[in-house]
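In: model the structure of this input:
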Amino acid sequence: MHRLHPGQRGLTRSIVPVFVAVALVVAALILFDRNTGSNRAALPTVPPAPSFTATTETEGAMAELDLVPDGTTAARVEAAQAAAGVETLLAIRVIDGFGAPLAGASVRVNLNEQVDSELAPPAAGRGAVEKDLIVGSDGLVLVEVPPDQRLLVSAKGPEGAYYRPNQSTWLTLSPGETREVELVVERPSGTFHGLVVDAVNGQPLAGVSIRPVPPRRRGSATGPAVAASGDADAGVTRSDSAGRFTFDLAKFGDGSATATTAERVPVRFRVDEDGLDPERPLLIRMQLAATLVGTIRGLDEPATITATCAAHHLRVRGEANNNGGDLVWQAPVDAVDGSFELAGLLPEKPLQIELRAGREVLQRTPQDLVLKPGERRELNWSVESGATVRVTAVDGTGVPQSGVLVHLYPGSASWQVELAPRQADPLDSGSTDASGVVEFHGVQPGRWCVAPKSLPGIADESAIAPQLTRVDVDPGDSEVEARVVVHRGEWIAGRAVDHEGEPIGGFTVIASKIGGEAGAHFSVAKQDGTFRIGPLLPGLWRVQAWRQISSGFTAPPDPLDLPTGTTDALLQFRVGAQLSAILVDPITGEQLAGDLWLEAGPLDFRHGNAQRSQPTGFGGLVPGTYQLSGIADDGRLGVVRGLQSRAGETLETIEVPVAPGGEVRVHYEGPQETAVVYIEQDGVSFTFDSVRSGTNKLLAAPLGQVTVRFSRYLGGLDESGEPRRLVHEETVQVREGEVAEAVLLVEDD
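Out: Below is the predicted model:
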């Protein structure tokens, strides 16, 4: 019997490695309807809150100064050199914004390259490389450093006070050199202005409590539990009848703060220079919260009910609630009657609901719940009931397979099982017996999926392809049968070269099954250009290389259709083109921040972040015709059509003028978790994003008649090599100041 517990599940929210994250973006954006995690929805008219690391040359910038050491500094340098025979010395002075020594600040010197010999331990009068050093009353720290090495010197303010983010600079010292550098670490100043409104109708909200997040809490998990736990009423300010509030940055500091009020979802937001203009306060939209209530039967131990909204569902450009991690709510289950109430839940976002006893997961919803604003939904569970799912593992000829590890996943994880099986989070696991059978007990009604998986350390020739089988458990079911087919040792291998035949590596290899439902597989080529991808289902696969670079002429090769078992595939990169682009205000000529999208078709779609200070580059472009669209941070849109790129050519600084646009509210309901929605006009995709079933999403759109295209990916490629998908299109009229509506309701499976 297999009980649901985290020991077999790994981390609840594992961190996806960089190559898998890139691969997922590729699969979604390029191959399968270009489903992106970025949201190009319409944005508020105030600028988005920037990250903690934003600085300017006049505020918080640091400079390497050729200062003449004062008497104190010179004496300390001489003493240190005499005591330890130091030949290459770095004197680091940390000052505040007024030029005074910043006692208690910390300094660190890091090496950009690994040195062969070990660093000397610290001696009297000096510190050590790769160690945190505390600045004394004179603001000075002395460090012996290896010569001819690139060094990163950084400083941050004293603990327990509000200072701007770490300040740093790069430098290299010659043998025997003594150099002094000065780092400025400032405290924030000015009056911060904010505006709190209802997320739906935009009406101001009065009486909202605004609390700064103390320095000790920065870097901790964000969410309602953190936001609601604030420190009594000390330092709290509240919004007035017009929804506005102000506070002194010198008192609150820049970093983050929370907005809380009854029956609303708490919001954590960034606090920095973007709120200093009283005419452009930071806009904070607060939603009506949802509530989950119910009863748990059969409990014999203390338990809690939890709801988790994954971080990737929260990333909305331009919104104030810029959270750094998953949102987690929890409430105790009453020990007497088993009742619970989980309040303050985020509506219109997928929530994973779990019943936990300590660290052990007793139950989990097979599909994420999506609640409406203000909704109060009932959920009842019994830990003693549920169906038995009996899974039989067989090979391609139907012979039962013993000793096969089988995972049980929630239905909501099906996309991850197909696209990133190593990162999917199973609810339960078990190995098949001599008859090829494994059973999972206590499985609640809903859609689940099972898949075989290779044991750790197994040889390639025995590795199992992660083929997904969906299992539906209906209310009242006591037993459900399922079968998984085990395919072992199917791989495709080869190498890649550039246009001159030299090995090229470091790119992502993507394999997509032709003529069948199967997820894509990904691998990263070695530096010598060789790659190996699998284990795969037997058959024909389309193999292609992908990478996105901001400059350069090396473009991806043509894709190859290859059978499993191929060992000598050759991917040859070709000479491409490159271009740079900016978003501009057509009246003032001002360069704008936002997003740029370069489109040549479903197999070449690039994204870049437009900046105010420099052009955005796109390199490695396959020669051809491109459409370049953009959306500024204030929601204005623009497009340049028909850009011709030729091999070896550079198109310099293409200007994309923007104009006011409108908005389309899209709604999707269907059996699949997500649909990809495109907003198109005259053959150009201006906006696209994924929409979860049961939710709405507000997307920016150009004015006039636009096509709203809903696309659901079905897995794999059809016989002609195109992604298998169902498409529904709707035409709407977009007018300035209005919100157009588009709805897709799907009842089939």
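In: for the rest of this, base every contact and every neighbour count on C-alpha atoms.
Out: OK.
In: what residues are up against the residue nearest the centre of the chain?
Out: Residue closest to the mean C-alpha point of the chain, counted by C-alpha atoms, centre = their mean, is H312 at 5.1 Å. Shown in contact with H312 (C-alpha atoms under 8 Å, 6 or more residues apart in numbering): G37.
In: from R422, how far out is it?
Out: Applying C-alpha to C-alpha, to the nearest Å, the value for H312 to R422 is 18 Å.
In: kindly report the same for L598.
Out: Between L598 and R422 the distance, using C-alpha to C-alpha, works out to 31 Å.
In: ok, now P535?
Out: Look at P535 and R422: by C-alpha to C-alpha, they are 12 Å apart.
In: between these two, which has more neighbouring residues?
Out: Between P535 and R422, counted using other C-alpha atoms under 10 Å, P535 has the larger neighbour count: 22 against 13.
In: what helix or strand is the residue sitting furthest away from the middle of the chain on?
Out: For the chain, the residue at maximal distance from the C-alpha centroid (C-alpha atoms, centre = their mean) is A82, at 51.7 Å. Element membership for A82 (DSSP states H and E) is helix 71-84.
In: next SSE downstream of that helix?
Out: Later in the chain than helix 71-84, the nearest helix or strand by DSSP H and E is strand 89-95.
In: show me what the helix or strand following that next one is packed up against.
Out: Elements were assigned by DSSP H and E; along the chain past strand 89-95, the next helix or strand is strand 106-111. Contacts defined by 3 or more C-alpha pairs under 8 Å, 6 or more residues apart in numbering; DSSP states H and E place strand 106-111 against strand 133-134, strand 150-156.
In: Proceed likewise with the subsequent sequence, for comparison:
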Amino acid sequence: MFILALGWSLKTPMGREVAPRVETVEITPEDESALSAEPDLLTPTGPETREERLPVAEAAATPETPTPMVPVAVVFNGRVLSDTDGHPVAEIVVEVAGRRPGGTGQAEIAADDDGTFIVRHAPPAGLPLAVRAPGYAPVLFLSDAVHDAPERAAEIRLGPAATLTARVVDALGTGMAGVQVRLSAEALDLRFSSDLLDLPYDFDAPEWSAETDLHGTAVLVDLPPAVMLTAELSRDGETLLRATEPLTLTPGRREIVWSIGTGTLVTGRVRTEAGTAVAGVEVWRLNAGADMAMVFRPDMGTSVAAKARTDEDGVFAMPDVAEGAWRIGLAPSAEYASVAEYLKVERSAVVTEVDLAAHAHLTIAGKVVGPEGQPVANARIVANQAGTLIYLTADISNSDGSFALGPAVPGAYEIGAGTGRGDLRSSENIIVQAGDQDVILAMRQGGAIRGRVVDALTREPTPAAIVCSAAGGGREFKGFQRILSHSVEFELGGLKLTDYYVVAHTADGRIGVGRSEARPLSEGRELLEVRVEPGAKLVIRSTGELGGSYQVWWGETIIAMNGLEAGGRIELTTPPGEVWVHWRPRGMREYITERRIHVSAGERREVPFDGE
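Out: You can find the predicted model right below:
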């Protein structure tokens, strides 16, 4: 999806360098229910006037050219403690987990048996690091220039891990040896600290694996509790099973048995609308998820449970399909598109059939233009069939503003374009039909906010993740725009000409809030200076059986929102002062619990919710 991914493979050393990603993401209020199960969202908003100034930030005239900084080695000191009793953790392993934009993925690391460690690396700060230890769930964090001496060591807490004992048996109940049991998670589900959630890094998805012994048993250790894990079983390169439902573990041990060879044979045929068989196309099977129509996209490839290819008569077969709800459809291609069919496989079923309709050469094409009719290049176009999960996207329009989306399935689409930068706002969404070739998407006049982040005390330039949302409206979520990078200077573009709150969130737990009006860049306005200072820590826990979603507000600025699984926890930073935490149990549309908390800089406060 759309944000950064935090994660790593525990099967291999974590020093693999990865390419950084920096992107701007624009979210609307209609997306909030979907986002509540996604990673932490920093979202400022509020009604104060532009002349007012918040205590941790202000607008100030600042030179647009940042002061050069002399590169020096970054030294980071840490101390690892048990989250259960606060005692030091021995046998820790500290590893590099990615690469900071503008820096390398290399570091000198020294760890002692008393849980202390030192990391040295070339600037800039913000190098992703991971800590793990036997019996504990792993934790990801960032280096910084604040904890530069043992007396100022960062305190990193590890919680107890889960252990899974898996037994794999065949249709006769006999244990199967040599089966690779692999557990994986969406990287964003490993949200051990929200301070890490707005970083522009690509990481390996977190993964744990073990091979079954002669009795068909495999033991996977040091797993993270309260995280949805996907199980996949394979042998000799062949996928035997991909679980339809995720596993969510609690600290301690759990046992599970998977049976292979007891599933249903699913067969089907792929035809065009004219009834002609389509040979040689690939068919995918995925966990059904939501019961909504969808077309498979390339980014779904890592979630495919099984693949098949049609023969000369357009026929395909998928053996040993487990009980559960599935989606079966054509793999993404440049030639055909199909709506993935929803299929419910019952335990007693022996053979199930499904037919797929392949739609060829159906596209939506047109041009993106500006307010004066000028062509707009490099705009992103998105089309969606209302009430479905059928999306068509084009990452950029051409130099003449032209675009083409497809192949598409028949129907009406809501389509729009945006850039998220400069003076042009996104276009109004319009309704078109698959096959339309003269679509015009007109961008609107907008503005931007340019600024820089500095330390409130020293005025030193400070890298931070930046988020903004329109001011006004009280504690009501109105959508936001975020820059997923830790930069000293920033530009938020494609905005409506109105006031916005801007939140700066640093890797070491400092936070600042400022306010500015979005104006055309041609006006050459002064930079907004956002001053960051140490914040307070909130640890939100879901102690009930269902889990839910939360929002954290500081005044009328939303600082964070997220979803938590049952038993899950999230640690996040908020400015000092009055904080409101809203809670919505899973399955409910409204936030039904509100807690008002006063926090001081450096304070760490736990906020449990039982899901009621």
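In: next, count neighbours for the equivalent of K526 of the first structure over in the second structure.
Out: Taking TM-score structural alignment for the superposition, K526 of the first structure sits opposite N398 in the second structure. Burial of N398 of the second structure is recorded as 16 neighbouring residues (other C-alpha under 10 Å).
In: mind checking the SS state of N398 of the second structure?
Out: The three-state label given to N398 of the second structure by DSSP: H, G, I helix; E, B strand; the rest coil is coil.
In: what of D561 of the first structure?
Out: Three-state secondary structure (criterion: three-state DSSP) places D561 of the first structure in strand.
In: tally of neighbours for it?
Out: For D561 of the first structure, the number of neighbouring residues by other C-alpha under 10 Å comes to 15.
In: any idea what it aligns with in the second structure?
Out: Alignment note (TM-score structural alignment): D561 of the first structure maps to I431 of the second structure.
In: so who does its match touch?
Out: Residues touching I431 of the second structure, when contacts are defined by C-alpha under 8 Å, 6+ apart, comprise 412-415.
In: same deal with V382 of the second structure?
Out: By C-alpha under 8 Å, 6+ apart, V382 of the second structure lies in contact with 391-394, 415-417.
In: rerun at 7 Å
Out: In this structure, V382 of the second structure makes contact with 392-394, 415-417, judged by C-alpha atoms under 7 Å, 6 or more residues apart in numbering.
In: follow-up on the earlier one: A383 of the second structure versus the match of D561 of the first structure, what's the distance?
Out: To A383 of the second structure, I431 of the second structure is 9 Å away according to C-alpha to C-alpha.
In: re earlier: okay, the helices and strands packed on strand 106-111 of the first structure in CSV with mean neighbour count and distance to P623 of the first structure next?
Out: Conversion of these to CSV gives the following (neighbours: other C-alpha atoms under 10 Å; distance: least, C-alpha to C-alpha, whole Å):
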stretch, mean neighbour count, distance to P623 of the first structure
strand 133-134, 20, 53
strand 150-156, 20, 39
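In: can you put those in a markdown table and add distance to G275 of the first structure?
Out: What follows is these, written out as a markdown table (distance: least, C-alpha to C-alpha, whole Å):
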| stretch | distance to G275 of the first structure |
| --- | --- |
| strand 133-134 | 32 |
| strand 150-156 | 23 |
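In: that older thread, which of the contacts of I431 of the second structure does the first structure keep?
Out: With both residues aligned by TM-score structural alignment, their matches' C-alpha atoms under 8 Å as the criterion, the subset of those whose aligned partners also touch in the first structure is 412-415.
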